[in-house]
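Participant: 3D model of this:
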Amino acid sequence: MNTLVQMSPWEALLVLGAFALVLVRWLPPRPRRPVTFGAAASVALSGAVLGVLGLRWQMVPVLAGAAVVLPFALSPLLRSARRRAPWWLALPGSAVCLALVAAGPATVWALPTPVFPAPTGRFAVGTGVLELTDPERPETATTAPDDRRTVVVQYWYPARKPPAGGRPAPYLGRTEHEARVVSGALADYSGLPGFLLDGLPRARTHATFGVPAADGAGRDGAGGEGGEGGADRFPVVLFSPGLGGVRTQNTAWAEELAGHGYVVVGLDHPYDSAAVVLSDGRTIRTEVSATGDDAEDERRAAAWTAVRAADLSFVRAQLGRIDSGEIAGPLTGHLDTARVAAAGHSLGGGAALQAARQDPAIAAVIDLDGFPHDPTPQPFRQPVLALTQAIGPDTDPEYLPKLTRVLSLSAATTYRLTVPGAAHLTFTDAPLYLPPLPSLVGSLDRTEGPRITAGASLAFLDAALRDGRGDPAAALSAYGALTVHRPGGS
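Facilitator: Here you go, the predicted structure:
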């Protein structure tokens, strides 16, 4: 990703001016004066503008380097003697200031504001947020007797083209304030200083809040009916994020699916997700923690997975109310509630598998590198796509055997796709904004992980939820090493 693209024009001007100030000491005498004054003016102007618009932390070392070198660059031009420091003193000073200035674009490249790939489907993408409370289920994370389980969901859907001037939705929330709260919580959950992720609240997606749902066939690229409910109804994919993750953590994936005619519903799981901002302004932070005892941690993971599976089933049951208009919104009359898949990343993938076993109304499952934590796995009927990271010596040795056992319990054909160069976070938006370290986000290009995740998901969903799409094995094989589990053990 081009670093200059990630910097605003004023930031680029600041960096170029600071570099010029550092290098002016080594220019021939004739251009030294105009370059010095021009660079100093550029730094002063861009610094002042950025101070008003909002200074990103990546620009602080650039300003520091410019501030240190500025007196040494100007003083020879302002004194009649015009003496300069000897080269053997100036050289290390210039090197230090160059390093400070270079740290700006380097950190912009390593920790950029995410730029989401444009959806390739024929639909524009709309989005919205709902808060849903299950009156039948108590909230087990609190002691209040009247507290009922509440989840916050965000949905992405095929939409009409938004009006000119429509503002794209923020990445991590309904508002930039909510995005900053969630960004700080994600950094805290990861053990990072909050400022390292301050590009996330600045990010804008390709979705627009509240635009009308699309008219026309629900089947992307083809005419005919989009589902049993009619031509304007779209299949639904429920999504559970990873442990401590949030509903928007797979926005690039969700927008790509929505552009191809699916409604994606991402869940925040209170007391598990890093931060859940409720409509009354309260923020519920995660209470998830590891004990260091493997047996106890697995017991807790199984409990969290069970709660998430129940959340997925609850939201699936609410789709009828959303489609009927009982819960008002742009999706009224547009949901194909007979074609619903459950998907998830990491712990959310395990929850999707468990939800499918418990809820026969779920028609298919996508597990994005998720470890099954169901303590009593049982046969189930749905087809599954499991995407896994590249398996190496650091991979949990129980992961593949347990996943394979669960996949073999399905009465339908299941697929396990191992993506070369992938790491655990490859299947999320993380490659778009975290440093490109193979151990962290894999060795693929920043946008390649989200592209493969969405492409494989679409190939599977088109076969599982739409008629006439055939076996997805050939399409899936293009993305990595494919293992197919067919009923009967073949």
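Participant: CA only for contacts and neighbour counts going forward, please
Facilitator: Fine.
Participant: any idea which strand is longest in this structure?
Facilitator: Longest strand in the chain, counting residues (DSSP state E): strand 124-138.
Participant: how far off strand 124-138 does the helix or strand immediately after it in the chain point, in degrees?
Facilitator: Downstream of strand 124-138, the next assigned helix or strand under DSSP states H and E is strand 148-159. In terms of direction (axes from the mean of the first three to the mean of the last three CA atoms, to 10 degrees), strand 148-159 departs from strand 124-138 by 160 degrees.
Participant: mind listing what's buried in whichever helix or strand comes after strand 148-159?
Facilitator: Note on strand 148-159: by DSSP H and E, the next helix or strand toward the C-terminus is helix 176-190. Of all the residues in helix 176-190, those buried under the rule 16 or more other CA atoms under 10 Å are Glu176, Glu178, Ala179, Arg180, Val181, Val182, Ser183, Gly184, Ala185, Leu186, Ala187, Tyr189.
Participant: need those in CSV with distance to Leu63, can you?
Facilitator: Shown next, in CSV, are the buried residues of helix 176-190 (distance: CA to CA, whole Å):
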residue, distance to Leu63
Glu176, 26
Glu178, 30
Ala179, 27
Arg180, 25
Val181, 27
Val182, 29
Ser183, 25
Gly184, 25
Ala185, 28
Leu186, 28
Ala187, 25
Tyr189, 30
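Participant: Gly245: which of those residues is nearest?
Facilitator: Proximity to Gly245 was ranked across these by CA to CA; first place goes to Leu186, at 7.6 Å.
Participant: surely the closest one meets Ala274?
Facilitator: Yes. In this structure, Leu186 is within contact of Ala274 by CA atoms under 8 Å, at 5.7 Å.
Participant: who touches both of these two?
Facilitator: Gly244, Gly245 (CA atoms under 8 Å, 6 or more residues apart in numbering).
Participant: what about Ala118, is that helix, strand or coil?
Facilitator: Put simply, Ala118 is coil when judged by DSSP: H, G, I helix; E, B strand; the rest coil.
Participant: can you pull the contacts of it?
Facilitator: His206, Glu256.
Participant: here is the second sequence; please produce its structure so I can put it next to the first one:
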Amino acid sequence: MRRRTPGAEHGRVTENIAGLPMSPLEILALLGAVALVVARWLPPAARPRVTIAAGALLVPSALAPAVTGIRWQLLPVLAGAALAAPFALAPLLRGRRRGGRPAWRARWWLALPGSVACAGLIATGPVAAWAFPVPVFPEPSGAFAVGTRVVQWTDPRRPETFTADPNDLRTVVVQLWYPARKSPAGTRRAQYLGRTEREARTVSEALARGVGLPGFLVDGVPRARSRSVFDAPVAGGGERFPVVLFSPGSGGVRTQNTAWAEELASHGYVVAALDHPYDSAAVVLADGRTVTTETASSGDRGKDDELAAGWTAVRAADLGFVLTQLDALDRGGIADPLTGRLDTGRVAVSGHSMGGAAALQAARQDRRFAAVLDLDGYPHGPTTPALDRPTLALTQALTPGTDPRYLPRLTEALGSSTATSYRLTVPGAAHLTFMDGPLYLPPVPSLVGSLGRTESPRVVAAATLAFLDAVLRDQPGDPAGALRAYGDLTVHHPGGHG
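Facilitator: Next up, the predicted model:
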């Protein structure tokens, strides 16, 4: 299949330049601030020109955020420029003294500490922008462009267990990523984290609260746009696409694995990712209500295990319900552009963290799932009946700080399977490597691993595709051979022979 060429994007001066953590306006402000600091130390003849040029750069870049919004990373740059301005402007404003002598300027021993302080403030800006950037999503490598849209479904058979209202039925919000036709040049890409920037900000702030961070630290995240296009026409040709359901981590949201979902969709899969209301950090419903998480640990290990098993069971039921809806959609029971294009006989269930545990439970309960993908998820809940579907568990590099129960529990789940299963430990990975976190969080190895912002999503998606292509598309060869390229592989054969 031919790899598609990246389409032209709808550019804005407020968007980051690819590979750089700052937008063009922010870079202009940075250059202007640096020029103001340097101006004090230039020869007298050059000083006025450099100062005027610095002002010309700073004024538009400082005024534009009043319209487009300002990122906190720019504040130290503007503060450094404000402190440097008196040193640079005073000689210019005073002109020349009588007799043609140069105007007074601050003594070097007074100006030097001020210049160093200003330079330190200004340098804080790009460092902060690098640590907390507006995420830049990788261009999908497959043959298809990617479309996305959001649906909301209510299960008439299940009451909502998180509320006391007996008439409240379980509702889930699902985002679909699917193979699409290439959109015209200039088509606006999909907002990350939500259908609108307002929804994205609501979700971003809820996610930040969930991990104890002030929301402003990650204010670049709701500004981001992914590589897919909302409501893009489905790819032509009549091909039926295998389906991958996805459940996010505890407190996670449907969009947390967008880079991964877009890569799978570009290779001919339909990915359906769920928001689990009252578990996900924030779920914006069709009527405008926002449902926030009500799950919280108690601090008691035994009680928390029981709570997690219950939450996992709800998620597993959500996954089964969504598969039923997708099957109805494909058959025409739900009017949709994807009708007749879903291969619901080839479906994998997947998840990250607690979502991985939910995927394992869903596969035990529902034989319609043909394969399981667990992205670093501890297997909560019962370990019976035995799994009888091929399973891939991707895990972070195990350290002394890893829960000592994790590996034995996972080994038990995989080892008792009646189908061949795989555990792939990815060197350099951390728990958040298996989601979009490396694209916008500080590159701290203990937090997001050491693979980097480019390699993290590539490795996780490539390993996933190697497994899915083998088990859902029956590509010839042993998937173990392909999986070994991405980490340390343990194969669990039926009958307990590893």
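Participant: around the equivalent of Gly121 of structure 1 over in structure 2, how many other residues sit close by?
Facilitator: Aligned by TM-score structural alignment, Gly121 of structure 1 pairs with Gly142 of structure 2. Here the count is done by other CA atoms under 10 Å, and Gly142 of structure 2 has 20 residues near it.
Participant: also Ile334 of structure 2?
Facilitator: There are 14 residues near Ile334 of structure 2, going by other CA under 10 Å.
Participant: next one: Ala64 of structure 2
Facilitator: Other residues within reach of Ala64 of structure 2, judged by other CA under 10 Å, total 15.
Participant: how about the nearest residue to the equivalent of it over in structure 1, chain neighbours excluded?
Facilitator: Under the alignment (TM-score structural alignment), Ala64 of structure 2 pairs with Val49 of structure 1. Of all residues not flanking Val49 of structure 1 in the chain, Trp10 sits nearest, at 7.4 Å (CA to CA, 6 or more residues apart in numbering).
Participant: for that neighbour, what is the enclosing helix or strand?
Facilitator: helix 9-23.
Participant: what span of structure 2 lines up against that helix?
Facilitator: Against structure 2, helix 9-23 of structure 1 falls on residues 24-38 (TM-score structural alignment).
Participant: now do the matching stretch: distance to the chain's middle.
Facilitator: 30 Å (CA atoms, centre = their mean, to the nearest Å).
Participant: show me where the stretch 351-490 of structure 1 has strands.
Facilitator: For the stretch 351-490 of structure 1, the strands defined by DSSP state E, counting those that start in this stretch cover 364-368, 384-388, 414-418, 481-485.
Participant: for Pro375 of structure 1, find the nearest of those strands.
Facilitator: Pro375 of structure 1 lies closest to strand 364-368 among those, at 17.2 Å (CA to CA).
Participant: re the thing from before, so how many other residues sit close to the residue nearest to Val49 of structure 1?
Facilitator: 18.
Participant: can I assume it is in contact with Leu50?
Facilitator: Yes. Trp10 of structure 1 is within contact range of Leu50, at 7.0 Å (criterion: CA under 8 Å).
Participant: quick check: longest helix of structure 2.
Facilitator: Using DSSP state H to define each element, structure 2 has its longest helix at helix 301-331.
Participant: check which helices and strands it is in contact with.
Facilitator: strand 145-159, strand 241-247, strand 342-352, helix 354-365 (3 or more CA pairs under 8 Å, 6 or more residues apart in numbering; DSSP states H and E).
Participant: look up how far Phe239 of structure 1 lies from the alignment partner in structure 1 of Gln325 of structure 2.
Facilitator: Under the alignment (TM-score structural alignment), Gln325 of structure 2 pairs with Gln318 in structure 1. Distance of Gln318 of structure 1 to Phe239 of structure 1, given as CA to CA, to the nearest Å: 14 Å.
Participant: who has more neighbours, the two?
Facilitator: Per other CA under 10 Å, whichever of Gln318 of structure 1 and Phe239 has more neighbours is Phe239, with 31 against 16.
Participant: ok, that one - contacts?
Facilitator: With contact set as CA under 8 Å, 6+ apart, Phe239 of structure 1 has these partners: Arg247, Val264, Val265, Gly266, Leu267, Leu312, Ala342, Ala343, Gly344, Gly348, Ala352.
Participant: what residue of structure 2 takes the place of it?
Facilitator: Phe239 of structure 1 maps onto Phe246 in structure 2, by TM-score structural alignment.
Participant: ditto for Ala422 of structure 1
Facilitator: When structure 2 is aligned by TM-score structural alignment, Ala422 of structure 1 is paired with Ala429.
Participant: from memory its match sits against Gly452, does it?
Facilitator: No. Using CA under 8 Å, Ala429 of structure 2 is not in contact with Gly452, being 9.5 Å away.
Participant: neighbour count winner among these two?
Facilitator: Ala429 (26 against 17).
Participant: separation between the more buried one and Ser446 of structure 2?
Facilitator: Distance of Ala429 of structure 2 to Ser446 of structure 2, computed by CA to CA: 9 Å.
Participant: same check on Glu26 of structure 2?
Facilitator: The value you get for Glu26 of structure 2 to Ser446 of structure 2, if CA to CA is used, is 30 Å.
Participant: quick revisit: and the match of Ala64 of structure 2, what helix or strand is that in?
Facilitator: helix 29-53.
Participant: post-alignment, that helix versus structure 2, mean distance?
Facilitator: For helix 29-53 of structure 1, the mean deviation from structure 2 after alignment is 1.6 Å (mean CA distance after the TM-score superposition for structure 1).
Participant: tell me the buried residues in that helix?
Facilitator: In terms of neighbour count (16+ other CA under 10 Å), helix 29-53 of structure 1 has its buried residues at 32-33, 35-37, 39-40, 42-44, 46-47, 50.
Participant: for that helix, packing partners?
Facilitator: By 3+ CA pairs under 8 Å, 6+ apart, helix 29-53 of structure 1 packs against helix 9-23, helix 60-78.
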